[in-house]
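S.K.: can't give you the sequence, but here's the structure:
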C-alpha cells in the first residue's frame, strides 16, 4: 500500500464488504462503515504452527518467544516455536465453559520476566449462576502449573446465563489492568450496560489486586462503581493500546449488524442498548423508535453491517512489515477472516481481509517478538503470519 504525505492510502480499492447490510441506517459521518479497501504490497506468508489446540481463546507472548494460550474448557497450554504443545498447565480455578464462557483472555505482568505473574479472565461458576472474574497466578519455573492463584475481581451481578462475558484483560502504562465485561445478552440484563451500579457491559480499570485504580472517572461518585472506566458496551472481546498515542481501543459485538470499533475515553458512554447500528437476531428493530445517534453517547470509530464478529485485536508495531505500522488487526469469527484496518487521525481510512480463504473463526491475534502475527482459531489452529 502506498501513502501520500499525510499517511492516507493512495492506491485504494472498492470496499471489502459487498453483501447487503441488515439495515438502511445511515452512518453518522463519512468513513464510519464500508471504507475503501486496501491491499498489502509487502509479500507475506501464513502457516499453521499447530492444529492441536482445543478451542483456544487468548494468547500471550512469553519473553523467550513461546506462546501461553488459554483454552475455553479451562486449561492453559504453551506452544513452542516448533509447534509442540505442552500438557495442560495445572492450578487454574474451575470455569463454567457452557455457551460463550470458559477460560478467556490473559495477559502477562509487565514485570513477568522477574515475577512470572499471569492475569486472566474467566467465567466463574457460583451459586445462582456465573460471572466474569479476573484471577492472577504465578507460572512455575518448569511451566507446568499456576501457583499462588487468587481471584482478584468478580463482576456483578451474578447471572444464570451463558452469553456475553467480554473477557479481555490488558495492562495500561501505569501497571493497572483494563478488563472488558459483557452485558450477558438477555433483555433483562441488557439495561445494566447503562447502570453505573453494575459492572456488566463495561470497561473496568483495576489494580493488580483487583481494587479500583487511582484516577478512575467515577471514583468520587456515590452512585457509581469506582472501578468503571467506560460503559454502554454490549460484548467487548477486543482490547488493545495504540503503541504511539497510548489510547485504549476496543472491539465489541453488535447484534445483527453494528459490530463496533471504539476508541475508549475515561467516563464516556458508548451507547448500548440505547443506540446501535444493528437489529435483533429476529429482525426486529432495537428501540422504539430505533436510534443511532444520541447526545452524550459516543459514536463508534467504525462499524460493520453485516457483522465481523470481532474478537481479539492488536495494534501492529511495523517491526516486520513496515506498511502495517500502527494498523489494527482484528480476529473475525463468523466473518472468518482477520480484518486489517488502516488508522489515521483516529479514523479508519482503509480495510483489508487477511486469511479469508482459510474459512476459520479467528479468536485472537497478537504480535510476536520478531514482527510476526500469531492468530488462533476456534477449530484449534495457531497461525503465524510473517514477511516472506
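M.R.: Everything's here; your move. These numbers come from a predicted model, not from an experiment.
S.K.: hey, let's count contacts and neighbours off CA atoms from now on
M.R.: OK.
S.K.: Strands along the stretch 151-300 of the chain, start to end?
M.R.: Along the stretch 151-300 of the chain, the segments classed as strands by DSSP state E, counting those that start in this stretch run 169-171, 177-180, 202-206, 228-231, 235-241, 248-253, 259-264.
S.K.: Out of those strands, flag the one nearest residue 352.
M.R.: Smallest distance to residue 352 across the strands of the stretch 151-300 of the chain (C-alpha to C-alpha): 15.0 Å, for strand 259-264.
S.K.: Contacts for the closest one next, please.
M.R.: Contacts to strand 259-264, defined as C-alpha atoms under 8 Å, 6 or more residues apart in numbering, come from residues 230, 247-254, 277-278, 299-305, 307-310, 346.
S.K.: Just the buried ones out of the residues you listed, please.
M.R.: 230, 248-254, 277-278, 299-305, 307-310 (16 or more other C-alpha atoms under 10 Å).
S.K.: if we can go back for a sec, the strands of the stretch 151-300 of the chain into JSON lines, with extra columns for distance to residue 215?
M.R.: Shown next, in JSON lines, are the strands of the stretch 151-300 of the chain (distance: least, C-alpha to C-alpha, whole Å):
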{"stretch": "strand 169-171", "distance to residue 215": "15"}
{"stretch": "strand 177-180", "distance to residue 215": "13"}
{"stretch": "strand 202-206", "distance to residue 215": "10"}
{"stretch": "strand 228-231", "distance to residue 215": "10"}
{"stretch": "strand 235-241", "distance to residue 215": "18"}
{"stretch": "strand 248-253", "distance to residue 215": "15"}
{"stretch": "strand 259-264", "distance to residue 215": "15"}
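S.K.: So for residue 112, which of those sits nearest?
M.R.: Within these, the stretch nearest residue 112 is strand 169-171; the backing value is 12.0 Å (C-alpha to C-alpha).
S.K.: Kindly tell me how buried the nearest residue to residue 152 once chain neighbours are set aside is, as a neighbour count.
M.R.: With sequence-adjacent residues excluded and distances taken as C-alpha to C-alpha, 6 or more residues apart in numbering, residue 152 is closest to residue 210, at 4.6 Å. Close neighbours of residue 210, defined as other C-alpha atoms under 10 Å, add up to 18.
S.K.: Contact partners for residue 210?
M.R.: Contacts of residue 210 (C-alpha under 8 Å, 6+ apart): 134, 152, 153.
S.K.: Tally up the residues packed near the second one, please.
M.R.: Residue 152 has 16 neighbours, counted by other C-alpha under 10 Å.
S.K.: Likewise for the first one?
M.R.: With neighbours defined by other C-alpha under 10 Å, the count for residue 134 comes to 28.
S.K.: Show me which residues of stretch 95-110 are buried.
M.R.: Going by neighbour count (16+ other C-alpha under 10 Å), the buried part of stretch 95-110 is 95-97, 100-110.
S.K.: from the middle of its chain, how far away would that stretch be?
M.R.: Centroid separation for stretch 95-110 versus its chain: 12 Å, with C-alpha atoms, centre = their mean, to the nearest Å.
S.K.: for comparison:
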C-alpha cells in the first residue's frame, strides 16, 4: 500500500514538473450544433463535410458550411446509460465504394453487446447494411462498451471493447472478448496472423474501457486511451499479444475508495505510456501530423470528459510530456480529430456541438 501511494505521488509530481504550455494562439469556431449527445466524427474526402454520430442513435451529414442532414437506415441501438451509437469510420477505399462502419451497443438491458455494422452511404441513406461482428459474451447493464475503431494499412479493422464494468475479470480471460482490442477483416473474420490461436480475434487484452484509438499511418503504431476507475486513466502504445494489466494492476481505486488491486505493476503486464491521477476520463484521441500548428506536430491530442478539455501529449522522448489544457472549452469532450486542412475538430458532448480549433491570426 505504501509503495502504491509513493508511486501515485511521484506520478502527480512528475506531471506537474513535465506540464508545459504548448499552445500558440488558437481560434475556436463552431462547425455545427444542435446534436443530441454527439459521440464521433469522420471527415469525408473532397471537402464533402463530416459524418457525426449521436449516442441515442442518430447519424448526420454536416456540410462544410455547417448544414445538418439526417441519414436514415441506421441500425437500432441499445441507448441506455453508456450504451448507444458510438464510432463511425470510413472504409479505406471510401471514395470508390462509399462504405462506412458503425460501432454501437445492440440488445437489451439483460443481454447486450458491442457490435460492428457495415453499410453503403448513398446520399442521406444507408443501404446494404449488415452486421459483421458481435462481441461475445453478452452482458447485462449499460456500462463499458468501448466502441472505437481504426483501420491498419493491411485493411484489417481494430475495435476497442470495454469489459462491461461488472465483468472486469474478463479483461484477463482471453476466451472472453470483453476488455480487449480486437482485430478483424472488413467482413468480420479473424485474420490468420492475430497473436492467439485460441482467441482468434484478440489483439491485446487487459483493458478496462478504451474510448480513444488511433493508428500512426507511417509507422502503424497503435495508440489507445482507456478509462481508469477513480484515477488511473491510461495512454497505451499497443503491441500485438500484450497484456495491459486491468484489473490485476492499476493506478486507480474503486469509486467507493476500495482497493481494486494492491499492485501497479507485475511481470508480463505492460505499463502505460502515461496515466492520470485524478482521472480526466479520457475519450477521443488524435495524432497531429500537420504543419499548420507546428507546436503540435507529432503530438497526441487527448480529450477529457471529466476534465472538459483537450491536452497534447508529447511521446517523442523517454517520458511523456503532457501540455496544459487548450483554453476555451466548457463541456465534456467526447471526440478529437485532426482534419485534412490541419485544423482540429472537437466534439463537445454537453453543448451538443462540433467545434474547430485552428491557428490564431497573427
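M.R.: Nice, I can see it. All values derive from a computational prediction rather than experimental measurement.
S.K.: wait, what's in contact with the residue nearest the centre of structure 2?
M.R.: Geometric centre of structure 2, nearest residue: residue 212, 1.9 Å, by C-alpha atoms, centre = their mean. By C-alpha under 8 Å, 6+ apart, the residues touching residue 212 of structure 2 are 148, 223, 224, 225, 226, 282, 283, 284, 285, 302.
S.K.: May I see those organised as TSV, with distance to residue 359 of structure 2 added?
M.R.: Shown next, in TSV, are the contacts of residue 212 of structure 2 (distance: C-alpha to C-alpha, whole Å):
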residue	distance to residue 359 of structure 2
148	28
223	25
224	26
225	26
226	29
282	24
283	23
284	21
285	19
302	18
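S.K.: Pick out the most distant pair among these.
M.R.: Across the contacts of residue 212 of structure 2 (C-alpha to C-alpha), the longest gap, 14.0 Å, separates 148 and 302.
S.K.: Residue 208 of structure 2 matches what in structure 1?
M.R.: In structure 1, residue 208 of structure 2 lines up with residue 234, judged by TM-score structural alignment.
S.K.: Report how many residues lie close to that match.
M.R.: 34.
S.K.: what does residue 231 of structure 1 give?
M.R.: Counted with other C-alpha under 10 Å, residues neighbouring residue 231 of structure 1 total 29.
S.K.: Distance-wise, check it relative to residue 119 of structure 1.
M.R.: Between residue 231 of structure 1 and residue 119 of structure 1 the distance is 22 Å, computed by C-alpha to C-alpha, to the nearest Å.
S.K.: looking at it, residue 172 of structure 1 is touching residue 179, isn't it?
M.R.: No: assessed by C-alpha atoms under 8 Å, residue 172 of structure 1 is found out of contact with residue 179, at 10.6 Å.
S.K.: Of these two, give the one with the bigger neighbour count.
M.R.: Set side by side, residue 172 of structure 1 and residue 179 show more neighbours around residue 179, with 30 against 16, by other C-alpha under 10 Å.
S.K.: Which residue in structure 2 aligns with that one?
M.R.: Alignment note (TM-score structural alignment): residue 179 of structure 1 maps to residue 159 of structure 2.
S.K.: isn't its match right up against residue 186?
M.R.: No: using C-alpha under 8 Å, residue 159 of structure 2 makes no contact with residue 186, being 11.3 Å away.
S.K.: Now the counterpart of residue 341 of structure 1 in structure 2: which helix or strand?
M.R.: Aligned by TM-score structural alignment, residue 341 of structure 1 pairs with residue 313 of structure 2. Assigned by DSSP states H and E, residue 313 of structure 2 belongs to strand 309-314.
S.K.: list the helices and strands that strand packs on?
M.R.: strand 300-304, strand 321-322 (3 or more C-alpha pairs under 8 Å, 6 or more residues apart in numbering; DSSP states H and E).
S.K.: Now do that strand and strand 300-304, the angle between them.
M.R.: Orientation check (axes from the mean of the first three to the mean of the last three C-alpha atoms, to 10 degrees): strand 309-314 of structure 2 against strand 300-304 gives 150 degrees.
S.K.: Who are the contact partners of the nearest residue to residue 30 of structure 2 once chain neighbours are set aside?
M.R.: Closest residue to residue 30 of structure 2 apart from its sequence neighbours, by C-alpha to C-alpha, 6+ apart: residue 355 at 4.2 Å. Shown in contact with residue 355 of structure 2 (C-alpha under 8 Å, 6+ apart): 28, 29, 30, 31, 32, 345, 346, 347, 348.
S.K.: Next, find the distance separating residue 355 of structure 2 from residue 63 of structure 2.
M.R.: Residue 355 of structure 2 is 13 Å from residue 63 of structure 2, by C-alpha to C-alpha.
S.K.: Let me see the ranges of the strands in the stretch 1-150 of structure 1.
M.R.: Using DSSP E, counting those that start in this stretch, strands in the stretch 1-150 of structure 1 cover 44-50, 56-61, 67-71, 75-79, 103-108, 117-126, 129-139, 146-154.
S.K.: Can you verify my assumption that residue 91 of structure 1 contacts residue 147?
M.R.: Yes: the criterion here is C-alpha under 8 Å, and residue 91 of structure 1 meets it with residue 147 at 6.3 Å.
S.K.: measure the equivalent of residue 272 of structure 2 over in structure 1 to residue 213 of structure 1 for me?
M.R.: Under the alignment (TM-score structural alignment), residue 272 of structure 2 maps onto residue 300 of structure 1. Distance of residue 300 of structure 1 to residue 213 of structure 1, computed by C-alpha to C-alpha: 25 Å.
S.K.: same thing with residue 387 of structure 1?
M.R.: Distance, residue 387 of structure 1 to residue 213 of structure 1, by C-alpha to C-alpha: 39 Å.
S.K.: Who has more neighbours out of these two?
M.R.: Taking neighbours as other C-alpha under 10 Å, residue 387 of structure 1 and residue 213 compare with residue 213 leading, 23 against 14.
S.K.: Spatially nearest residue to that one, not counting backbone neighbours?
M.R.: Closest residue to residue 213 of structure 1 apart from its sequence neighbours, by C-alpha to C-alpha, 6+ apart: residue 206 at 4.7 Å.
S.K.: count of neighbours near that neighbour?
M.R.: 24.
S.K.: and if you look at the one 3 residues further on?
M.R.: By other C-alpha under 10 Å, the residues close to residue 209 of structure 1 number 16.
S.K.: counterpart of it in structure 2?
M.R.: Checking TM-score structural alignment: residue 209 of structure 1 goes with residue 187.
S.K.: likewise residue 270 of structure 1?
M.R.: In structure 2, residue 270 of structure 1 lines up with residue 244, judged by TM-score structural alignment.
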